[in-house]
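dropping a prediction and its sequence here:
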Amino acid sequence: MQDLKYIEIETNPNPTASVIWLHGLGASGHDFEPVVPELGLPEDAAVRFIFPHAPNLPVTINGGMRMPAWYDIKAMDIDRVVDKEQLMESSDAVARLVDQEIERGVNSENIVIAGFSQGGAVAYELGLSYPKRLAGILALSTYFATAKTVTLSEANREIPIKVYHGTSDPMVPESLGRLSVDQLKELGYAPSYQTYPMEHSVCLEEIQDIGQFLRRHLL
């Protein structure tokens, strides 16, 4: 996969921390761009937000239509039949963005990986396998597609993980969010789980909670 194009926002010059935030199926990096001012970060916080754009891929469940996607979804059953090879390629491409942030002077322990829906599945894969310690994983309305195949990094065995889900999500049922938490616990992690009365989306309360996570683990 070619290097990803992305949107970049810096809250102040000379960032000391980074958040790489992955959008969902059919969206773009612009999807979460508006949340930055809503996070309630301190005025002097110097954080670089990276919002990558997924490549255009044919998506089986949408009749093979090409759209921004981190990987193909072949069936919408409870196990989410996905193209894991494409998911791994996306994870590798996002890992290069992490590497880039480190090269730009941000310590790996000050980098959070966040993802919504498809982007969350990639965030799980990358965050748990990246060879250097990261600051945390934010998993929004998503599922752990590679729970049985991920190669776990010893550097991130104690990585903070916060999982968010809507109780009325028709696209990714909340049961998949809870399953992800169970799978993470079986692997030895200690994820925190939070739900909101919403569908397949985000809400202000959730964004504010994410801001608290970032203040706790980045600043």
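Received, thanks.

rest of the way, CA atoms for contacts and neighbours
Noted.

so is residue 93 in a helix, a strand, or just coil?
helix (DSSP: H, G, I helix; E, B strand; the rest coil).

the one residue sitting closest to the centre of the chain: which element?
When the chain is reduced to its mean C-alpha position, the nearest residue by C-alpha atoms, centre = their mean turns out to be residue 115, at 2.0 Å. Assigned by DSSP states H and E, residue 115 belongs to strand 111-116.

which helices and strands sit right next to that strand?
strand 17-22, helix 118-129, strand 136-140 (3 or more C-alpha pairs under 8 Å, 6 or more residues apart in numbering; DSSP states H and E).

of those, which is nearest residue 103?
Comparing those by their distance to residue 103 (C-alpha to C-alpha), the top pick is strand 17-22, with 12.2 Å.

got the angle for that closest one vs strand 111-116?
On the basis of axes from the mean of the first three to the mean of the last three C-alpha atoms, to 10 degrees, strand 17-22 is oriented at 20 degrees to strand 111-116.

other SSEs contacting the following helix or strand past strand 17-22?
Next in sequence after strand 17-22, counting helices and strands by DSSP H and E, comes strand 47-52. With contacts taken as 3+ C-alpha pairs under 8 Å, 6+ apart, strand 47-52 sits against strand 6-10, strand 17-22.

here comes the other one, which I'd like you to weigh against the first:
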Amino acid sequence: MSAVPLERITIEPNLPATTCVIWLHGLGDSGAGFSPIVPELGLPKNHAVRFVFPHAPEQPVTINQGYVMRSWYDIKSMVLHNRADIDGVLESEVKVRALIAEQVAGGIPASNIILAGFSQGGVMSMFTGLRYPEKLAGIMALSCYLPNADALPEQLSAANSNTEILQQHGDNDDVVPLSAGKMANTLLKAKNYPVKWQTYPMAHSVHPTQIRDIASWLTARLNLA
């Protein structure tokens, strides 16, 4: 387990938290990039959802000439089959699992925790969630791909074989091609995962309609209605 807990932004609900969304940012961003989305979701005022927006460690990134930035893993190439440094993915998986363990230790069961992420963060939410040994409430994968490109991760967890997965992608994405998200979707459906696929008229970003759809999905997964 990671010796040093990840720094993060935590947004507490008005009521004592009984559920949690751990939301992972993309390359070069930080937890501050997505934390402003919470009020935009328009969740019920009496919800009990804690939102955790961790900051990835800083490390050199090959495709950015070795520039040091927040990154869940090194990106070696823009070619999908050689994009993700799998050793770095595995290291970050340990860190994400530690975040889940913190919540469980604090009284929120894994079955009340959603792993969410955008781009690189979405890669980590899918990879970690599909392999996590305890049942999760859901996995949200925004504008992302599988680190193994054309294969599901090894050591898939039976506990999460029927966990709801939300995949969303921009149909004009110039960073993570729509085809990369569709490839992941095809593999998930072939294994009978309950995955929902949605696209939006956007590039590598977030769309207002998408935020409403995320709110609806979270409401259903966390029984907020």
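That came in fine, so what should we check first? Keep in mind it's a predicted model, so treat the numbers as computed, not measured.

which of the helices and strands packed on strand 47-52 of the first structure is buried the deepest?
Greatest average neighbour count among these goes to strand 17-22 (a mean of 26), per mean count of other C-alpha atoms under 10 Å.

so that strand aligns onto which residues of the second structure?
The alignment of strand 17-22 of the first structure onto the second structure (TM-score structural alignment) spans residues 19-24.

how big is the offset of that stretch relative to the first structure?
Here stretch 19-24 of the second structure, set against the first structure after superposition, deviates by a mean of 0.2 Å using mean C-alpha distance after the TM-score superposition for the first structure.

who touches that stretch?
With contacts defined as C-alpha atoms under 8 Å, 6 or more residues apart in numbering, stretch 19-24 of the second structure is touched by 31, 34, 48-55, 99-100, 103, 108-109, 112-118, 120-122, 124-125, 222.

before we move on, what about stretch 162-182 of the first structure?
78, 117, 137-144, 191-202, 206.

try it again at 6 Å.
Residues outside stretch 162-182 of the first structure that contact it (C-alpha atoms under 6 Å, 6 or more residues apart in numbering) are 138-141, 143-144, 191-200.

read off where that stretch ends up in the second structure.
Aligned by TM-score structural alignment, stretch 162-182 of the first structure falls on residues 166-186 of the second structure.

repeat for stretch 116-128 of the first structure
Counting by TM-score structural alignment, stretch 116-128 of the first structure lines up with residues 118-130 of the second structure.

residue 65 of the first structure maps to what in the second structure?
The alignment partner of residue 65 of the first structure in the second structure, by TM-score structural alignment, is residue 67.

now its match: closest residue in space, sequence neighbours ignored.
Once flanking residues are discounted, residue 67 of the second structure sits nearest to residue 60: 5.1 Å by C-alpha to C-alpha, 6 or more residues apart in numbering.

can you say which helix or strand has the one you found in it?
If you go by DSSP H and E, residue 60 of the second structure is part of strand 58-61.

pull out the buried positions in that strand.
By 16 or more other C-alpha atoms under 10 Å, the buried positions in strand 58-61 of the second structure come out as 59, 60, 61.

which one of the residues you listed is nearest to residue 91 of the second structure?
Closest to residue 91 of the second structure, out of all of the buried residues of strand 58-61 of the second structure and judged by C-alpha to C-alpha, is residue 59, at 12.5 Å.

mean deviation of the strand holding residue 115 of the first structure from the second structure?
Mean deviation of strand 111-116 of the first structure relative to the second structure after superposition (mean C-alpha distance after the TM-score superposition for the first structure): 0.4 Å.

what sits up against that strand?
Where contact means C-alpha under 6 Å, 6+ apart, the residues beyond strand 111-116 of the first structure that reach it are 17-24, 123, 134-141.

then stretch 118-133 of the first structure?
22-24, 91, 109, 113, 115, 139, 142-145, 151-153, 155-156.

filter the residues you listed down to the buried ones.
Buried members of the contacts of stretch 118-133 of the first structure, scored by 16+ other C-alpha under 10 Å, are 22-24, 91, 109, 113, 115, 139, 142-145, 152-153, 156.

before we move on, the earlier item: list the contacts of the residue nearest to residue 67 of the second structure.
For residue 60 of the second structure, the contact set (C-alpha under 6 Å, 6+ apart) comprises 66, 67, 68.

for the residue nearest to the centre of the first structure, give its distance to residue 42 of the first structure.
Per C-alpha to C-alpha, to the nearest Å, residue 115 of the first structure is found 23 Å from residue 42 of the first structure.

repeat for residue 35 of the first structure
Remark: distance between residue 35 of the first structure and residue 42 of the first structure (C-alpha to C-alpha) = 15 Å.

ok but residue 136 of the second structure is inside a strand, no?
No - assigned with three-state DSSP, residue 136 of the second structure falls outside any strand and is coil.

I'd guessed it sits against residue 109; true?
No - assessed by C-alpha atoms under 6 Å, residue 136 of the second structure is found out of contact with residue 109, at 8.5 Å.
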